[in-house]
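Colleague: Mind folding the following:
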Amino acid sequence: MSPHLLLVTGSGRSGTSSVAGALKRLGLHVPQPEVPADEKNPRGYYEPQWVTEFHKRVLNPVPVRTIDTRPTAGAIAAEAGGRPEVEAELREWLSGQLDAEQVLVKDPRAFWILPVWTRVAGELGADVSTLTMLRHPTEVVRSRDSAYLTEQTPTFRRQRETANVAAWVNAAFETERSTRSLGRAFVRYADLLADWRTALHRAGEQAGLTYNADLTVNEPHPVDDFIDAKLNRSAITWDDIAVPAQLRDLAEQTWQAMNTLVDSPQSRDAIASLARLREDYVELFDFSEAIAMDATTARVSEGKREVRRKLRAEIDELQREVEDLRSRRSSFFRR
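Modeller: As a prediction, this is how the structure comes out:
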């Protein structure tokens, strides 16, 4: 029987850790060591540490961020992930992880370079499927605010909220596109918390997974103690977030189309809708970039001036040190 590689992805703060923790308890193997739990995620991340570092090595130099608003980010990431040395590094690691029947790799960055994962896994004889977590963009944004932006100014937080919604939309398009040729499942975070058995039974059938329990019956399972409905603390609406109306409407339509994929992962109507919405997003992004051009140019110019100021200060300091050394040398020879 061929090993099975499941890649869990989805926007950060969308429940990827919760579903990965549940799947681990249902018998899937998470390669060790894992990223340790912390105050932002005390229940654990369930991410192989090697994978997170690997993705950083590939994506940070480009750079493509975990959440990236640029419509071109997918192509940039694909080029970075397609380098022969990247493929060789992944092959060396993954070849030592496929002894288990079902291997779980979770990292929100995975969708950026999914082709290299599927290509290498296929060459190693593994079947590949994906599970993508879905959470409403307003809840994702507010959860990110709570986790990362509590010390920032209101103005900065409003700017980041708009950027995070845009990044959520962009990630939705890229994830759907990159997983289309695979066995795939989409799971709403709210469904996972409300009735994890029904949500993961459906996802398991769609992604070709087997579990250590029959999820069609309500027998006690360790996942019962792991999944906590109170985790969904960010139940908010668009009225709670300052986002431009055009972006808000585009994000809401994207959310509705992605929801269709929960029951029908290859829905032609949803895929066509997402393709049209992506065209609208690219247009909105281009217009926004044009409007912000002067501000961007000014920031770049100020950055260059700051670099020159620092270099000038460093040169002046070095010159003072040289003059001091010359003075000491002259004093020494006058003795």
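
Colleague: all contacts plus neighbour counts: C-alpha atoms, from now on.
Modeller: Will do.

Colleague: Helices of the stretch 1-150 of the chain, start to end?
Modeller: 16-25, 49-59, 73-81, 84-94, 114-123, 137-148 (DSSP state H, counting those that start in this stretch).

Colleague: Please identify the most buried of those.
Modeller: helix 16-25 (a mean of 23; mean count of other Cα atoms under 10 Å).

Colleague: Would you mind pulling up the elements that that one packs against?
Modeller: Secondary-structure packing of helix 16-25 (3 or more Cα pairs under 8 Å, 6 or more residues apart in numbering; DSSP states H and E): strand 4-10, strand 102-106, strand 127-134, helix 222-226.

Colleague: give me that answer again for 6 Å
Modeller: If you count contacts as 3 or more Cα pairs under 6 Å, 6 or more residues apart in numbering; DSSP states H and E, helix 16-25 packs onto no helix or strand.

Colleague: Would you mind listing the outside residues contacting that helix?
Modeller: Helix 16-25 has contacts (Cα atoms under 6 Å, 6 or more residues apart in numbering) with 45, 133, 223.

Colleague: Please give the structure of this sequence too, so both can be compared:
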Amino acid sequence: MADPKTLPLSDTTVIVTGMHRSGTSLLAGLLGKLGLRQANLLMPPNQANPAGYFEPPDIAALNDEILGRVDRSWADPKPMPDGWMASGALTGIAERARDLFGRRFDSPRGAVVKDPRFSRTLPVWLKLMAEIGTTPVIFIASRHPAEVGASLCRRDGMSSDHAERLWASYFLEAEHGSRGCRRCVVRYEEMLSDAPQALVSAFADMGVDLGPVDAATTAELRDFVDGALHRNRLAQAEDQGPAGPDDLATRLFAHAGGDRRLVDHEKLARFHRDWQADWTRISPGAQRSDFMTRFPGWYVSRSQDLLQSGGDVDEAMALLHRAAELAPAHFRPHHLMGNVHAHLGELPAAVAAQRRAIAFNAGFMPAHMALIRGLRQMGTVEEAIRAARHALKLEPGHTNARHLLGVLLAEAGDMDAAIDAQREVIARNDSIVAAHLALCRALLQTNDVDGALRSATRAVEIAPDTLGAQHLLGSVLARRGEWEGAIAAQQRALALDGAFVPALVALSRALSSAGRTDEAIQAAQRANEVAPNHAVAKTLLKRLLAEGEG
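Modeller: Below is the predicted model of the structure:
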């Protein structure tokens, strides 16, 4: 049943929400392919979401702050406190939301904004939509609670009971917050099986005129889903949680399958009453629930906040140990412990922690990368090479791992293999400056100066304000005897950092070779001022002064 008045899509602001790990990112990405404008700043992709989150990080952060001000968090399944919108806890939030939305979108109309936390904070944003004169359209992504629970258990160490209650709270608060809006539930499996049809059907149900979807757009939607479908199949065995009891989340999921627009208000009201009564029984009062003190992710998050704010490292480590106690076989606390140990220079402990993380999640690439770096810092280059090769067996397309393997092979003296590794990285992504620089250094070791010049020149083209690129280009030009070019490159490097001693030394040598002895002495003197104990700079200055006297 469509709304009486059909709206053009260009007159709406599409809000994508739903439980975490339910396909909100996939849905927001698909809507972007349909031509809706994304925010001008989006959270970058990572291993959990290689295609991207399509989520403005500062809007997500503001939603986290809103939740925190009423003693909730993204992971606390307890309902929002009664009257939370009218409480003094949200002073200044409306103004900040308006300012932030205006900075992320030139115009609200024809835009799509996504955050799973909107499920709980929708009233704040719907009030803003009314003030700026746009019509909100709400998409609620839905995935089976057992699959979501299995995913959250693997990612965050969350218990199945916790995940089920969180799923129910996200759904019911999204339903309650979006009443009176054009809204539709879109199932994850529908997006995977036929995304174009799922979107066309959802917009039609809500009375929104999507306009014609041509063959090229349809193909683009299917291509976008193909990547998600591939990742879904890879994770399917791990995310295929047990069917579980006939809990509230499972019943809500089943209900939404037949009531996509959530128009059965009587039945939804019964769900809400049961949900509220259950929470009144298990966690009376307005304070956060006890689920948080039993959730490893809560301690992990608190430790990360401490470390990012320059807080007490010992306290952060104690929080991570508590997370590990709650979920002994969960990888994330061990990975973060390893990062802290590495930051403190405790390399054997860092390596041991990353090995534990990998034992609990063999496919977690950040732990593999941290392990490789730790082994390299310990000077065990051959072991680091083996670790890098193992990581690449798990994820052959991981460019950072392949780049690091190339660096390690060069350190081990295997220049041909190092060159091959960096060239493969560049073939996958030509914009990685570090790969061009590493390739340049390896080519210099094999006396392929022309090839090294091409690599250094490309690095400077990509990132002209990169100190290392300008310095290395100058070094290559010096190897070719092109002294004026070498001088100019080192001067550009020093314009970026006037105290960079390698560039001062290289500049002094190039000036000397170009017959500009006085300037060479000045550069060498500056290098000695910056680093009085730099042996090469001291020797160079002594030689130049002797030559000048001669």
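
Colleague: Of the contacts of helix 16-25 of the first structure, which is the nearest to residue 296 of the first structure?
Modeller: residue 133 (33.7 Å; Cα to Cα).

Colleague: And the closest one, what's its match in the second structure?
Modeller: Superposed on the second structure with TM-score structural alignment, residue 133 of the first structure falls opposite residue 141.

Colleague: Most neighbours among the contacts of helix 16-25 of the first structure, which one is it?
Modeller: Within those, neighbour counts (other Cα atoms under 10 Å) peak at residue 133, which reaches 26 neighbours.

Colleague: Contacts only, for the residue positioned nearest the centre of the first structure.
Modeller: The first structure has residue 108 as the residue nearest its centroid, 3.1 Å off, counting by Cα atoms, centre = their mean. Residue 108 of the first structure makes contact with 9-12 under the criterion Cα under 6 Å, 6+ apart.

Colleague: Setting aside sequence neighbours, what's the nearest residue to it?
Modeller: residue 9 (4.7 Å; Cα to Cα, 6 or more residues apart in numbering).

Colleague: how close does the alignment partner in the second structure of the residue nearest to the centre of the first structure get to residue 74 of the second structure?
Modeller: Residue correspondence to the second structure (TM-score structural alignment): residue 108 of the first structure is matched to residue 116. According to Cα to Cα, to the nearest Å, residue 116 of the second structure stands 9 Å off from residue 74 of the second structure.

Colleague: what's the closest of the helices of the stretch 1-150 of the first structure to residue 205 of the first structure?
Modeller: The minimum distance between residue 205 of the first structure and the helices of the stretch 1-150 of the first structure falls on helix 16-25, with 13.4 Å, by Cα to Cα.

Colleague: so the closest one corresponds to what in the second structure?
Modeller: The aligned range for helix 16-25 of the first structure is 24-33, by TM-score structural alignment.

Colleague: Average offset of the matching stretch relative to the first structure?
Modeller: Using mean Cα distance after the TM-score superposition for the first structure, stretch 24-33 of the second structure ends up 0.6 Å from its aligned counterpart in the first structure, as a mean over the superposed pairs.

Colleague: after superposition, how close is the helix or strand encompassing residue 187 of the first structure to the second structure?
Modeller: Per DSSP states H and E: residue 187 of the first structure is located in strand 183-188. With mean Cα distance after the TM-score superposition for the first structure, strand 183-188 of the first structure departs from the second structure by a mean of 0.8 Å once superposed.

Colleague: same for that strand, what does it pack against?
Modeller: Counting by 3+ Cα pairs under 6 Å, 6+ apart, strand 183-188 of the first structure packs on strand 127-134, helix 196-207.

Colleague: one more time with 7 Å, if that's ok
Modeller: strand 127-134, helix 196-207, helix 245-263 (3 or more Cα pairs under 7 Å, 6 or more residues apart in numbering; DSSP states H and E).
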